[in-house]
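*Asks:* this is the structure alone, sequence omitted:
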């Protein structure tokens, strides 16, 4: 039976897995229920090997083909973690964990790879081995690096690796993959603005951290606007501001600002990091305040190997009849880049249709993608490792 027909039969079952994971979201490195469900299903499918605890809460499954004469080993990766966002979708499978939801579709990614695993374990129509990688903590917490440090690539002899992410705004079921950079490198920063707290009615006796912090936020926008070549790409965003004050009439001693930097060019990154510190320190000083910077580079840009991207696109074209090959890189980051930095491979987008954006409280994964995404994994395994 062709893979697409089998996934049409399995659609309802895979959707049930997806919606169960959605209803029970778990944050980074806390994916205990999710990883247990994944491991149980892989065992039920008859995978040749199922290993838990890789990268703390990651799971690795192995399926050998009818032959192993080619010696080829291909890895497919899905992420499992949710986000600290209260859900507002109102769907029947909405999160039962208050303040936590699958707002990025990792529940769908996990379900699609599980569906592919079930089919590949049933058919084994390939010559080589498939390694199924279920990764924790993609959302800014180093889950890929944790799995790599636990020997993911060497322990299972993975030679090339592929991943997939849903993308709102692309027609449902359509694929997109480009050569070279597809997603940005990321860094996080925290600025601690210190002053002298006091009564809001007597600001002249205080050093107002709120005013200083507000000026720092505005001044940081000049980095991209005035310090970086307009033909190069960078994003500097201050995304949060908090203090220990919870009343209306207290000027706080301290305010913390948190944000992120997104870039492709290492020289741009050096300039951003330097100017971020200088602008923050001097702007705070102009308001008699002090500032301390905690700067943390996270992941490199997600760079597709051109040959691997071409192979991925060929299969995507066969599955969906439509694949976008020419598009601008996007500024979100993805720690799958850590794996691509060590092995050739590619990262694809699969359209989620006209849905809410990623990381939005009203987002939900489009279950109509499931047969398409599953079919891509299955077809990729069979084409890269043909039986004869």
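*Replies:* Great, that's in hand. What you see is a predicted model; the values in this text were computed from it and never measured.
*Asks:* hey, let's count contacts and neighbours off CA atoms from now on
*Replies:* Noted.
*Asks:* ok, and the closest non-adjacent residue to residue 277?
*Replies:* Once flanking residues are discounted, residue 277 sits nearest to residue 293: 6.7 Å by Cα to Cα, 6 or more residues apart in numbering.
*Asks:* tell me the SS of that neighbour?
*Replies:* strand (DSSP: H, G, I helix; E, B strand; the rest coil).
*Asks:* and for the one 3 residues further on?
*Replies:* Under three-state DSSP, the three-state class of residue 296 is strand.
*Asks:* next up, a second structure to put side by side with the first:
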């Protein structure tokens, strides 16, 4: 492709209002993981309207559009991915296009991600002077349900072969017109765990000595689990273990020692060795404490999303593309590790690629609404910029025959 980023941006700006309308329509009708029926239908209809070969029903509600360039090609292909699902959050923005679905909200900006990739698809459908193939991946169920994993398991890259795959996420707190990325591990592996402590229970007032009390084990475990990172993980290796849920007994019978209590939480890490250590020590801690107090411990450790690892070559390509658009001084290439997780990591395990952050803006006083909060909203000001990034990336990857 010969077009300069400024010219690409100007052309996309010409239909920016249409992208905003799409984004806000999706925002007003949020659909959570594997239920993105309306959103997927909108995406598929829009792609077909631009003459793009479109495939539906991938990983239940996923959509992939395929577009071939007009230049002579050696069959090189790249894949660009956007996520489509919303969250179980009650929106409190008060915006005219706020969620019309109680308890569901696009609180992570996937509505914007979808609109940005559609903007790029439109431009490329009208300007096909590239060599090779672009696959536009619209993924369901990123928010904790692993739609990316399911797409890979269903043979995403067998059906749509790609030499590289790229992703992008909006970043509240980073200024509009700025990008951030880092090579190697960038986002954490995300695991969940649940421990069920069992005992006999009993009357907590008249005969606690006759009970085997799992609540005592629970209390010690919650404190002890915080020592796993501090005393088992090297201090140069970031890791987090947090408790998010505790249940047991009945509020109506506080004098009864329950026979069973449950505690669950999350663990985050960046290396396979640390991940292994966390799982092993969490299990050993639970079982050891339970044995000490005559109880049992059933441990369920669920490895959910792997570490998102950017490949060096594709990271350089992504950063270079962003720099062409906004200037090198606006692209941070060594951003800090992010403890959030992303199931784009499953795709990066299968193909070389990179994941970049695009600034969603920050208020003059330094404040902003972060993702996964009820007041968050995607910034429409970056729609055309994000689309331009995708188009320029395709030009970089497929602009000439190799």
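*Replies:* That came in fine, so what should we check first? Predicted model, so just to flag it, every value in this text is computed and none were measured.
*Asks:* work out the TM-score between the chains.
*Replies:* Once superposed, the chains reach a TM-score of 0.93 (TM-score structural alignment, normalised by the length of the first structure), with 387 aligned residues with a Cα RMSD of 2.1 Å.
*Asks:* related to what we said a few turns ago, whichever residue in the second structure pairs up with the residue nearest to residue 277 of the first structure and residue 192 of the second structure, how far apart?
*Replies:* Counting by TM-score structural alignment, residue 293 of the first structure corresponds to residue 299 in the second structure. Distance, residue 299 of the second structure to residue 192 of the second structure, using Cα to Cα, to the nearest Å: 11 Å.
*Asks:* again, but for residue 243 of the second structure
*Replies:* 10 Å.
*Asks:* which residues are common contacts for these two?
*Replies:* 264-266 (Cα atoms under 8 Å, 6 or more residues apart in numbering).
*Asks:* so residue 25 of the first structure sits in a helix?
*Replies:* No. Secondary structure of residue 25 of the first structure (three-state DSSP): coil, not part of a helix.
*Asks:* map it across to the second structure for me.
*Replies:* In the second structure, residue 25 of the first structure lands on residue 30 (TM-score structural alignment).
*Asks:* got the contact list for its match?
*Replies:* Residue 30 of the second structure neighbours (Cα under 8 Å, 6+ apart): 36, 85-87, 99-101, 104-106.
*Asks:* and the buried ones among those, selectable in ChimeraX?
*Replies:* Buried residues within those, by 16 or more other Cα atoms under 10 Å, are selected in ChimeraX with:
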select :36,85,86,87,99,104,105,106
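*Asks:* and which of the contacts of residue 30 of the second structure is nearest residue 10 of the second structure?
*Replies:* residue 106 (27.7 Å; Cα to Cα).
*Asks:* quick one: what's aligned to that closest one in the first structure?
*Replies:* Aligned partner of residue 106 of the second structure by TM-score structural alignment: residue 102.
*Asks:* in space, what's closest to that match - neighbours in sequence excluded?
*Replies:* Nearest to residue 102 of the first structure is residue 82, by Cα to Cα, 6+ apart, at 4.6 Å.
*Asks:* need the contact list for whatever residue of the second structure lines up with the one you found.
*Replies:* When the second structure is aligned by TM-score structural alignment, residue 82 of the first structure is paired with residue 86. Counting by Cα under 8 Å, 6+ apart, residue 86 of the second structure touches 30-33, 104-108, 110, 143.
*Asks:* how close does residue 386 of the first structure get to residue 280 of the first structure?
*Replies:* Distance from residue 386 of the first structure to residue 280 of the first structure, by Cα to Cα: 57 Å.
*Asks:* quick one, which of the two is more surrounded?
*Replies:* residue 280 (24 against 15; other Cα atoms under 10 Å).
*Asks:* thought that one was touching residue 291?
*Replies:* Yes. At 6.7 Å, residue 280 of the first structure counts as touching residue 291 under the criterion of Cα atoms under 8 Å.
*Asks:* common neighbours of these two, please.
*Replies:* residue 191.
*Asks:* on that earlier part again, which among the contacts of residue 30 of the second structure gets closest to residue 311 of the second structure?
*Replies:* residue 85 (25.9 Å).
*Asks:* residue in the second structure matching residue 316 of the first structure?
*Replies:* For residue 316 of the first structure, the residue aligned by TM-score structural alignment is residue 322.
*Asks:* hang on, residue 198 of the first structure packs against residue 206?
*Replies:* Yes. Using Cα under 8 Å, residue 198 of the first structure is in contact with residue 206, at 5.2 Å.
*Asks:* name the residues contacting each of the two.
*Replies:* Contacts common to residue 198 of the first structure and residue 206, judged by Cα under 8 Å, 6+ apart, are residue 251.
*Asks:* hmm, back to that, state the distance from the residue nearest to residue 277 of the first structure to residue 280 of the first structure.
*Replies:* 8 Å.
*Asks:* with residue 109 of the first structure instead?
*Replies:* 39 Å.
*Asks:* do residue 125 of the first structure as well
*Replies:* For residue 125 of the first structure, the distance to residue 280 of the first structure - Cα to Cα - is 58 Å.
*Asks:* again, but for residue 157 of the first structure
*Replies:* On the measure of Cα to Cα, residue 157 of the first structure and residue 280 of the first structure end up 46 Å apart.
*Asks:* could you do residue 53 of the first structure as well?
*Replies:* 41 Å.
*Asks:* ok, residue 16 of the first structure next?
*Replies:* In terms of Cα to Cα, residue 16 of the first structure sits 49 Å off from residue 280 of the first structure.
*Asks:* repeat for residue 314 of the first structure
*Replies:* 48 Å.
*Asks:* report the contact partners of the corresponding residue of the first structure for residue 277 of the second structure.
*Replies:* The alignment partner of residue 277 of the second structure in the first structure, by TM-score structural alignment, is residue 271. Taking Cα under 8 Å, 6+ apart as the criterion, residue 271 of the first structure is in contact with 227-228.
*Asks:* check for me that residue 271 of the first structure belongs to a helix.
*Replies:* Yes. Remark: residue 271 of the first structure belongs to a helix, assigned using three-state DSSP.
*Asks:* quick one: it and residue 314 of the first structure, what's the gap?
*Replies:* From residue 271 of the first structure to residue 314 of the first structure the distance is 39 Å (Cα to Cα).
*Asks:* between the shared contacts of residue 243 and residue 192 of the second structure, which sits nearest residue 11 of the second structure?
*Replies:* Nearest member of those to residue 11 of the second structure, counting by Cα to Cα, is residue 266, at 44.6 Å.
*Asks:* so for the closest one, what's the nearest residue that isn't a sequence neighbour?
*Replies:* residue 192 (4.4 Å).
*Asks:* repeat that for residue 112 of the second structure.
*Replies:* That would be residue 23: by Cα to Cα, 6+ apart, it lies 5.7 Å from residue 112 of the second structure.
*Asks:* list the buried ones in the helix or strand harbouring the one you found?
*Replies:* Per DSSP states H and E, residue 23 of the second structure falls inside helix 16-28. Neighbour-count burial for helix 16-28 of the second structure flags 16, 19-20, 22-28 (criterion: 16+ other Cα under 10 Å).
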